[in-house]
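# okay, structure incoming, though there's no sequence with it:
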């Protein structure tokens, strides 16, 4: 066998923080710029949550507590949406909890990349959401990953809570939010944030099936339950695609057997 030369031998990827990490370093200014862009764009949508929550009948204190303590937009919108539709708090909380479990999977990945001290991890876990994960994963090295995560988390947390407060106060000032059409602000913002993320055929299929399940079951199931059933869209689509792939692989063998 021919020996591999240094030029042809496959290179091992160095762990974050090593020499390769230093070579691929990204300027702090660029990381901060990206983080602020995401944090400001998404943080301003907290206003829609404040309006939606107040319109659903939650008090100012309850609305602000949700943003301070829960701090995961989709789950917050799901909770107040189910309550506004007349669902009981247990069902509404179950739907919100189910949507929030995705952050646990983000945390498994980020724990390896960030490698934070043990005492910092419980505090950092509160900022493990879609946006901080996306910015952190886009960075080339550990330093940039930590900076991107922290800058995005801080910007988004401050702005989200501030705009939540402003939205709730504004909703109380104008009275009936439904009369102004502001009760639709939350779902509209969430769809606007979600739509650009649906890039592959599988993602679009999952979204389409989820919409059909959610809207189709809305008239027959209690409020808050359709969103739980809509979560079955992902396994259903993946199962269908897997079955179709297996069928296409077996087809040549079936054709050969038919010729015999």
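Looks like it arrived, so ask away. Here the structure is a predicted model, which means the values were calculated and not measured.
# going forward, measure contacts between C-alpha atoms and count neighbours the same way
Noted.
# got the residue ranges for the helices in the stretch 1-150 of the chain?
Under the criterion DSSP state H, counting those that start in this stretch, the stretch 1-150 of the chain contains helices at 19-23, 28-43, 46-55, 60-69, 73-84, 89-100, 102-114, 121-125, 130-137, 142-174.
# nearest residue to residue 230 in space, please, no chain neighbours.
Spatial nearest neighbour of residue 230, excluding adjacent residues (CA to CA, 6 or more residues apart in numbering): residue 210 at 4.6 Å.
# what about that neighbour, which helix or strand?
Here residue 210, judged by DSSP states H and E, is contained in helix 201-217.
# which SSE is immediately downstream of that helix?
helix 225-230.
# report all helices and strands that that next one contacts.
helix 89-100, helix 201-217 (3 or more CA pairs under 8 Å, 6 or more residues apart in numbering; DSSP states H and E).
# mean neighbour count, these: which tops it?
Of all those, helix 89-100 carries the top mean neighbour count, a mean of 19, counting by mean count of other CA atoms under 10 Å.
# relative to helix 73-84, how tilted is it?
160 degrees (axes from the mean of the first three to the mean of the last three CA atoms, to 10 degrees).
# wait, what's in contact with residue 214?
Residue 214 makes contact with 226-227, 229-230 under the criterion CA atoms under 8 Å, 6 or more residues apart in numbering.
# most neighbours among these, please name it.
Highest neighbour count within the contacts of residue 214: residue 227, with 24 neighbours (other CA atoms under 10 Å).
# quick one: that one and residue 96 touch, right?
No. Counting by CA atoms under 8 Å, residue 96 is not a contact partner of residue 227; they are 9.1 Å apart.
# structure two is appended below for comparative analysis:
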């Protein structure tokens, strides 16, 4: 009597809620640590090599070897570093150059808000982790399927990138110093070129990113003949709220049009 009743009420094993029925999700969660390390190292080594261009850019801006290396050790966010030395090379006041770099670095604080709940690192490690919260570590961390993989991806990407970036910065600064004036060899264009290379993938996505870039460029170009060096870069930041307000206005107009129809 009991056996047929069991067969009717439970025809097969019931999967637990902890095991996903989606094969893709299950495969992703079974991803080995070695695969995460391999991908993280690839990002860290590839992007870290760009520190060579920053070392050259620092020499172009007439920074000393120690000043250039200190920026990579302490600041460690490529966009802000290139913006700072670029403004200094253009003759901007140090305060204006630092302000522009800080504007670009604010996004790392927002990254930290996303990564904190994902990583849940012990309190004693958080000050060290904050130093490597940048674009690349955020991207690698957020695509991981679980907390263990996220921690591995974050640590390996940040550690390898930090090491290679600082070593290549030293190499670039030493090489540029040995060559003399970098502008004689066209090396003064290396910094801006790498900056644009890092920015280009975002511009290809289109949307608000492209609109902000175009409006910011127009504002900066219009201000160059009128304002001191370094100030046009700060003025270009106004493109962010302008594009945001325009986007809200368009959405509001579309919503009203839809209601009227």
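Yep, that arrived. This structure is a prediction, so every number in the text was calculated from the model and none was measured.
# returning to what we had before: pull up the overlap in contacts between residue 227 and residue 96 of structure 1.
Listed as contacting both residue 227 of structure 1 and residue 96 by CA under 8 Å, 6+ apart are residue 78.
# related to what we said a few turns ago, most tightly surrounded among the helices of the stretch 1-150 of structure 1?
Among the helices of the stretch 1-150 of structure 1, ranked by average contacts under mean count of other CA under 10 Å, first place goes to helix 46-55 (a mean of 28).
# isn't residue 233 of structure 1 up against residue 206?
Yes. With contact defined as CA under 8 Å, residue 233 of structure 1 counts as touching residue 206 (5.4 Å).
# and residue 229 of structure 1, what's its match in structure 2?
Aligned by TM-score structural alignment, residue 229 of structure 1 pairs with residue 235 of structure 2.
# got the contact list for that match?
With CA under 8 Å, 6+ apart, residue 235 of structure 2 has these contacts: 216, 219-220, 223.
# separation between the nearest residue to residue 20 of structure 1 once chain neighbours are set aside and residue 190 of structure 1?
Residue nearest to residue 20 of structure 1 in three dimensions, not counting chain neighbours: residue 14, with 5.9 Å by CA to CA, 6+ apart. Distance of residue 14 of structure 1 to residue 190 of structure 1, computed by CA to CA, to the nearest Å: 38 Å.
# more neighbours, these two?
Applying other CA under 10 Å to residue 14 of structure 1 and residue 190 shows that residue 190 carries more neighbours, namely 17 against 10.
# in terms of helices and strands, where is the aligned partner of that one in structure 2?
Under the alignment by TM-score structural alignment, residue 190 of structure 1 pairs with residue 195 in structure 2. In the assignment (DSSP H and E), residue 195 of structure 2 maps to helix 190-204.
# so how far is that helix from its chain's centroid?
12 Å (CA atoms, centre = their mean, to the nearest Å).
# what's the angle from that helix to helix 208-223?
With the same axes, to 10 degrees defining the directions, helix 190-204 of structure 2 sits at 140 degrees from helix 208-223.
# need the max-distance pair from the contacts of residue 235 of structure 2.
216 and 223 (10.6 Å; CA to CA).
# what residues in structure 1 pair up with stretch 92-111 of structure 2?
Aligned using TM-score structural alignment, stretch 92-111 of structure 2 spans residues 87-106 in structure 1.
# now that stretch: how far from the chain's centre is it?
That offset, for stretch 87-106 of structure 1, works out to 13 Å (CA atoms, centre = their mean).
# can you check the distance spanned by that stretch, start to finish?
Stretch 87-106 of structure 1 has an end-to-end distance of 29 Å (criterion: CA to CA).
# how near is whatever residue of structure 2 lines up with residue 153 of structure 1 to residue 229 of structure 2?
The alignment partner of residue 153 of structure 1 in structure 2, by TM-score structural alignment, is residue 158. In this view, residue 158 of structure 2 and residue 229 of structure 2 are 33 Å apart by CA to CA.
# for residue 207 of structure 2, same thing?
From residue 207 of structure 2 across to residue 229 of structure 2, the span is 30 Å (CA to CA).
# likewise residue 147 of structure 2?
Residue 147 of structure 2 is 46 Å from residue 229 of structure 2, where distance means CA to CA.
# just to revisit the earlier point, surely the residue nearest to residue 20 of structure 1 meets residue 24?
No. Taking CA under 8 Å as the definition, residue 14 of structure 1 is not a contact partner of residue 24, at 11.1 Å.
# list the contacts for the match of residue 190 of structure 1?
Residues in contact with residue 195 of structure 2 (CA under 8 Å, 6+ apart) are 78-79, 82.
# nearest to residue 252 of structure 2 among those?
Distances from residue 252 of structure 2 to these, taken by CA to CA, are shortest for residue 79, at 33.8 Å.
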